[in-house]
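> I would like the atomic coordinates for the input below:
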Amino acid sequence: MTEQTIELPDEASTVAFGEHLARQAQMIGGVVIFLHGDLGMGKTTFCRGVLHGFGHTGAVKSPTYTLVEPYETARGRVYHFDLYRLSDPEELEYLGIRDYFDEDSLSLIEWPERGEGILPKADLEISIETAGAGRRLSWQYNTEKGRELADKLIKV
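Got it, this is the predicted structure:
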């Protein structure tokens, strides 16, 4: 499992890469993506790009207080999770977390380590960190679906 990396010079390029990922993920279906990075690294910005790639035209906000924001788009269902404020992974069971993961949806999960033991295995894990004035995104796959998506991502 080789880690792949891309340098993104600004917010617009982060959104554009999210849109690229969305186009590739639509061809695979049922993908779970973990997003790692400190506060302010651009995880929600990246998610905005993914949602735009799925055809969502409205605002994209971080679901910090609601834990999950569902989006029904013409190109598929996307669930955006933000587990930053989760105090116990067991809270996810009360949310009915297992119902969100199916073969027809894409799940983007910020702060997945807070749901450890409850969340399914990620197909793809993306880390975001600063790189000068921009960001460096690196990703690695954990499943065959993740490998398929990772292979498509490098072809930007």
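> use CA for all of it now, contacts and neighbours both
Will do.
> now do the strands in this structure.
For the chain, strands defined by DSSP state E occupy the ranges 4-8, 31-36, 68-73, 76-82, 105-110, 124-131, 134-141.
> pick the most deeply packed of those strands.
Highest mean neighbour count of these: strand 105-110, a mean of 25 (counted as mean count of other C-alpha atoms under 10 Å).
> now do it: which elements does it pack against?
strand 31-36, strand 76-82 (3 or more C-alpha pairs under 8 Å, 6 or more residues apart in numbering; DSSP states H and E).
> for residue 103, which of those is the nearest?
Minimum separation from residue 103 across those (C-alpha to C-alpha) falls at strand 31-36, 7.5 Å.
> quick one: the closest one to strand 134-141, angle?
Per axes from the mean of the first three to the mean of the last three C-alpha atoms, to 10 degrees, the angle that strand 31-36 makes with strand 134-141 is 130 degrees.
> now show me the structure for the sequence below, then we'll compare the two:
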Amino acid sequence: MTETRIYLASEEDTIALGRRLAAALKPPLVLYLSGELGAGKTTFSRGLIQSLGHQGAVKSPTYTLVEPYELPGVEVYHFDLYRLADPEELEFMGIRDYFTPNSLCIVEWPERGQGLLPAADIQLQLKYANSGRELILTSATAAGDALINSLK
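Here you go, the predicted structure:
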């Protein structure tokens, strides 16, 4: 298990870190994003998803629960479980079908789906710190270790 802390002074830093991670990732991969409302989870996701080739806007899938992106070489599924009333709702939407050998699954508010989500390769926790954010990256697999080590 590897843990790294990174200070992000601005929204641009958060997007840039998403881009750096995108350059090094290889599917399949599961990322959990945690943090208070407005901490930068969707901003980080935007940098990552756009760096993988998505040309349009990246919005939080708060009401749809998942936003799919078919990109060259990877299927990206961006989940936001903030409004999930019961983890069982994930069963009804076929949650297991999203976690494939060619997918990158980015899950905001993963604690709301506890027990039904696959384990994360990396957990990213964003916290308010001074006028910026502190990002704590914690790996749980060898793939997660490799990705975090690529950032150093």
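> ok so, going back, would you tell me which of the helices and strands packed on strand 105-110 of the first structure gets closest to residue 142 of the first structure?
The minimum distance between residue 142 of the first structure and these falls on strand 31-36, with 10.1 Å, by C-alpha to C-alpha.
> in the second structure, what stretch matches that closest one?
Mapped onto the second structure using TM-score structural alignment, strand 31-36 of the first structure spans residues 29-34.
> would CSV of the strands of the first structure with distance to residue 152 of the first structure be doable?
Formatted as CSV, the strands of the first structure follow (distance: least, C-alpha to C-alpha, whole Å):
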stretch, distance to residue 152 of the first structure
strand 4-8, 11
strand 31-36, 14
strand 68-73, 22
strand 76-82, 19
strand 105-110, 16
strand 124-131, 12
strand 134-141, 12
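> follow-up on the earlier one: mean shift between the match of strand 31-36 of the first structure and the first structure?
Taking mean C-alpha distance after the TM-score superposition for the first structure, the mean distance separating stretch 29-34 of the second structure from the aligned residues in the first structure is 0.3 Å.
> which position in the first structure aligns with residue 149 of the second structure?
Match for residue 149 of the second structure (TM-score structural alignment): residue 151.
> for that match, give its distance to residue 105 of the first structure.
Noted for residue 151 of the first structure: a distance of 20 Å to residue 105 of the first structure, by C-alpha to C-alpha, to the nearest Å.
> quick one: residues contacting the counterpart of residue 59 of the first structure in the second structure.
Taking TM-score structural alignment, the alignment pairs residue 59 of the first structure with residue 57 from the second structure. Contacts for residue 57 of the second structure were tallied using C-alpha atoms under 8 Å, 6 or more residues apart in numbering; they are residue 46.
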